[in-house]
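>>> next one to model:
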Amino acid sequence: MDSFAGEKPALRWVVHASVLFLVVLWVVPTLGLLISSFRTADQIATSGWWRALFPSEQNLTLRSAAPETQVLEDGLYVIQGKLFGDDQTVKISRWGISSREIDAFTPGETAELRRGGTITVDGDGNYRMENTEEFTGNRGARIFVTAELPPEFTFDNYQTVLFDKGSSDSMGRAFFSTLTVTIPATIIPILVAAFAAYALAWMDFPGRALLIAAVVGLLVVPLQLALIPLLKFHLNIGIGKGYLGVWLAHTGFGMPLAIYLLRNYMAGLPRDLIENARVDGATEFQIFTKLILPLSFPALASFAIFQFLWTWNDLLVAKVFLIDATGQTTVMTNRIVELLGTRGGNWEILATAAFVSIAVPLVVFFAMQKYLVRGLLAGSVK
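The predicted structure follows:
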C-alpha cells in the first residue's frame, strides 16, 4: 500500500514535521524579542509578550497634584484631578495610600490621609482630597493603584539604545564599531582565500596535496589554542589591541573554512572552460578574475554569510584583540554583556539591545540564503 502512486512516504512527513518544528523553535523566541522591544517596563513585568495585544493589570505608584493647586470650597481645602491622561482608558480595581496596603480600598471609597484630610478615588482615576486645614508640603500624596491598562507600544526603547548619547544604555557607538570589525573581517578572508583556492584547484605545483591536507586539518583546530600566542605576537610587532589586530585574527581563523569551501566549488567547474581559456592565451590571473570569480559567486556568498554571522556575533575574539580601557571600540556583544551586569532588571532595554544585535544578521541571511545551500553542496556531487 505504501508504494501506490501519489502517496507520500512516512519519512517525508517526518522530515517536514522536523523542519516545521525547527522553524517554530527559531521564530517564536525571535518574535517574542521583537515584541518585547516595543513594550514598556511595566508591561513586561506584568505579562508575557504573547499578551501584548491585550489589556494587562499593573500596580502603579502615582501622585496627586501638589498642595499649591488646592482651592477653598465651602470652608474645605480641596485638591482634585485625574491620575491618568484624558487619552488613556483605565479601570482601577483597587487602590491604597500605603506601600504596605496598596489594595486596601475599592474605587469610590474614602481614605484618611496621615497628615490630615481625606481622599477619594473612583474607578476612572479621578481623585478628590479634602481637608479642613490647608494642605502643606512640596509634593502631592502618593497613591497606589491596581489598574487594567490598555496595550501600549513605544519607540522610546530604540531611542535610548541607539541614539541617546547621554544614556549609559546607548549602543550606537557599539553598533558602528561592530560594523567596522565585521565588514573588513568578512571581505579580507574572501579575497585571500579565493586566490589560494584557485591555486589549489587548478594549478599544479609541488606540495599541493600537503597544503590541501593542512587546510582540512586546520578546520578542526579550536581557535582558543591560538588566542594568547597570537595576541603576544601582535603585541611584539606593534599591532596591539585595535581594529587591525582583530581583522587579522578573524582572517586567520576564517581562512581554512574559506579555502575549503571555495576550493571544492572551483574544482567542480568544467575543466574544458579553463583549458579553452588557456588555449586562447588567457593568463592565470585573467582566468581567475574573468571566469572563476563570476562563476564562484554562490560559494563566495555562502562563506560571506558564515563569516559575517561569526564576526558579528563574536565576543571572545573581540575581548582578546579589541576591547580597550576606554570602551571606544566596544562591540555590541560586549555591550549587551555590560547591560546584563548594570541593567539586569530593565528587560525592555535588554530586549531592544538584543534585537538590534540580531537584526543585521537576519537581513544578511535572508538576502543571501539562496546562495547558502548552493555554496555548501558545491563539489559534493560530480
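>>> from here on, just use CA atoms for contacts and neighbour counts.
Will do.
>>> show me where the stretch 1-150 of the chain has helices.
All helices of the stretch 1-150 of the chain, identified by DSSP state H, counting those that start in this stretch, fall at 10-36, 41-46.
>>> deepest in the core, which of these is it.
helix 41-46 (a mean of 17; mean count of other CA atoms under 10 Å).
>>> ok, back up a step: in JSON lines: the helices of the stretch 1-150 of the chain, plus distance to L76.
Shown next, in JSON lines, are these (distance: least, CA to CA, whole Å):
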{"stretch": "helix 10-36", "distance to L76": "47"}
{"stretch": "helix 41-46", "distance to L76": "37"}
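>>> for the comparison step, fold the sequence that follows:
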Amino acid sequence: MTATDTPTRRGPGAATRLAARAGGGAVRLGLLLTALFWLVPTIGLLISSLRGPADISTSGWWRVFTDPAQLTLHNYTELMGNGTITHALLNSVLITVPVTVLVIVIGAMAGYAFAWLEFPGRDWLFLLLIGLLVVPIQVALIPVTKLYATFGIFGSLLGVILFHTAFGLPFAIFLLRNFFAEIPRELLEAGRLDGAGELRLFARVVVPLGGPAIASLAIFQFLWVWNDMLVALIFANSGSAPLTVALQEQTRQFGDNIDVLSSGAFLSMAIPLAVFFAFQRQFVSGITAGAVK
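The predicted structure is shown next:
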C-alpha cells in the first residue's frame, strides 16, 4: 500500500457536531432551570421582605410583577428599629466570629501537629478524634448544662462559644490534618535546615499552602454556627440569644409582625451567602485540592 492509499481519519461529521452542541445546550438549559427552581423560595422571600404587611397578608409575592409599586424598604427600616432583632443580630456576630476564629486557629495548629510532629500516642489520639466525629450534639446537652451551671456560665455568650468550638474542632482537625499531610516533606525539611522552628514553619509555610482548606473550613464553620438554633435555645438566655432564636420567638405573633419576620429571615440568610460568595474561589480550591496531582 502506497502513501497515497493510506486511509485518512475523518473528523466528526456535521450531524455529530450538531448533536453534541444540542446535547450540551440541553444540559445547560436543564441546569439553569434547576437552579432557578431552587432559587424560587429565596426570590419569594426577598420580594416578600420588600412588600408591606397588608400586601403580604392579602396576596402572593408574585403579584409584585404586575404591581411593582408594592416594593418598599419600610420593612428593613422597621427591622433596624427593632431593638430585639438588632441585639440578636449583634449576638450572632459575637458568637459566630469568635467560634470561627478559634476553630481555625486551634484546628490548624492541631492538624499540623498530627500531620508532621512525632509524639507519644499520636495515632491513638487521632483515632479518638475520628471517633468524636460521630458523637451527636444531643448527647452532650445535659452534661454540659450541669458543667456550665457549676462554673456559672450557663446562659452567657461564653457558654455558647465554648460549646460550638468544642464540637467544631474534631472535624476541623481531621480536615486540616489530611490537607497538611499532602504538603511535600522537602519543603519542611528545607525550612528546618535554614533554622526555622516548628512555629515559624507553621506560620510561613503550612498556613499559606493550606489557605484553600482553611477558607473552606471557615465557610463551613461560619454557616453551621450562624444557622444554629438548638444550642442557642438551650445555652443562651434572652440577653445572649442570636438572630435565629429571636426570629423563632417572633413567630408567636406571626400575624402582627410578618413584615419583621420576612425581612429578618432574609437578612439572616443574606449574611452567610455574602460570606460564601466572598470566599467562593478559595472554597472551590479547597474542595478540589488533591484531586489532581
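>>> of the helices of the stretch 1-150 of the first structure, which is nearest L309 of the first structure?
helix 10-36 (16.0 Å; CA to CA).
>>> mind giving me the packing neighbours of the closest one?
If you count contacts as 3 or more CA pairs under 8 Å, 6 or more residues apart in numbering; DSSP states H and E, helix 10-36 of the first structure packs onto helix 347-368.
>>> tell me, whichever helix or strand comes after the helix it packs on lands on which residues of the second structure?
Counting by DSSP states H and E, the next helix or strand C-terminal to helix 347-368 of the first structure is helix 372-376. The alignment of helix 372-376 of the first structure onto the second structure (TM-score structural alignment) covers residues 283-287.
>>> what's in contact with that stretch?
Stretch 283-287 of the second structure is contacted by residues G211, P212, A213, I214, A215, S216, I219 when judged by CA atoms under 8 Å, 6 or more residues apart in numbering.
>>> after superposition, how close is whichever strand or helix holds I274 of the first structure to the second structure?
Under the criterion of DSSP H and E, I274 of the first structure resides in helix 271-279. Following the fit onto the second structure, the mean deviation recorded for helix 271-279 of the first structure is 1.0 Å by mean CA distance after the TM-score superposition for the first structure.
>>> for that helix, buried residues please.
I274, A277 (16 or more other CA atoms under 10 Å).
>>> what residue of the second structure takes the place of E338 of the first structure?
Checking TM-score structural alignment: E338 of the first structure goes with E249.
>>> show me what A213 of the first structure aligns to in the second structure.
So A213 of the first structure corresponds to L127, using TM-score structural alignment.
>>> how much space separates that match from L176 of the second structure?
Distance of L127 of the second structure to L176 of the second structure, given as CA to CA, to the nearest Å: 15 Å.
>>> who's more crowded, these two?
L176 (23 against 12; other CA atoms under 10 Å).
>>> ok, back up a step: what residues are up against the match of A213 of the first structure?
Counting by CA under 8 Å, 6+ apart, L127 of the second structure has no contacts.
>>> ok, now how distant is it from A181 of the second structure?
Using CA to CA, L127 of the second structure is found at 16 Å from A181 of the second structure.
>>> same thing with A20 of the second structure?
42 Å.
>>> higher neighbour count, these two?
Ranked by neighbour count (other CA under 10 Å), A20 of the second structure and A181 place A181 first, with 15 against 12.
>>> got the contact list for the more buried one?
A181 of the second structure touches Y112, A115, W116, counting by CA under 8 Å, 6+ apart.
>>> same thing but 7 Å
A115 (CA atoms under 7 Å, 6 or more residues apart in numbering).
>>> aligned to it, what sits in the first structure?
So, by TM-score structural alignment, A181 of the second structure is matched to A267.
>>> pull up the aligned stretch in the second structure for the helix ranked longest in the first structure.
Ranked by residue count, the top helix of the first structure under DSSP state H comes out as helix 172-202. Mapping helix 172-202 of the first structure onto the second structure (TM-score structural alignment) gives residues 86-116.
>>> again with stretch 302-309 of the first structure
Using TM-score structural alignment, stretch 302-309 of the first structure pairs with 216-223 in the second structure.
>>> once the two are aligned, what's the mean deviation for stretch 86-96 of the second structure against the first structure?
Mean deviation for stretch 86-96 of the second structure: 0.8 Å (mean CA distance after the TM-score superposition for the first structure).
>>> buried ones in that stretch?
So stretch 86-96 of the second structure, judged by 16+ other CA under 10 Å, has buried residues T86, H87, A88, L89, N91, S92, V93, L94, I95, T96.
>>> tell me which two in those residues are the farthest apart.
Pairwise distances across the buried residues of stretch 86-96 of the second structure (CA to CA) peak at 15.3 Å, for the pair T86 and T96.
>>> quick one: map T72 of the second structure onto the first structure.
With TM-score structural alignment as the criterion, T72 of the second structure pairs with T154.
>>> surely that match meets R39?
Yes. Using CA atoms under 7 Å as the test, T154 of the first structure is close enough to R39 to be in contact (6.2 Å).
>>> so between those two, which is more surrounded?
R39 (24 against 11).
>>> now the more buried one: closest residue in space, sequence neighbours ignored.
F153 (5.1 Å; CA to CA, 6 or more residues apart in numbering).
>>> does L269 of the first structure count as helix, strand or coil?
At L269 of the first structure the chain is in coil, as set by DSSP: H, G, I helix; E, B strand; the rest coil.
>>> tally up the residues packed near it, please.
18.
>>> how many residues are close by V221 of the first structure?
12.
>>> so where does it fall, helix or strand?
Per DSSP H and E, there is no helix or strand for V221 of the first structure.
>>> could you check how far it is from G242 of the first structure?
The value you get for V221 of the first structure to G242 of the first structure, if CA to CA is used, is 24 Å.
>>> show me what the match of stretch 302-309 of the first structure is in contact with.
Contacts of stretch 216-223 of the second structure (CA under 7 Å, 6+ apart): T96, T100, I104, A172, P272, F276, Q282, F283, G286.
>>> at 8 Å what do you get?
Against stretch 216-223 of the second structure from outside (CA under 8 Å, 6+ apart): 96-97, 100-101, 103-104, 168, 172, 272, 275-276, 279, 282-284, 286-287.
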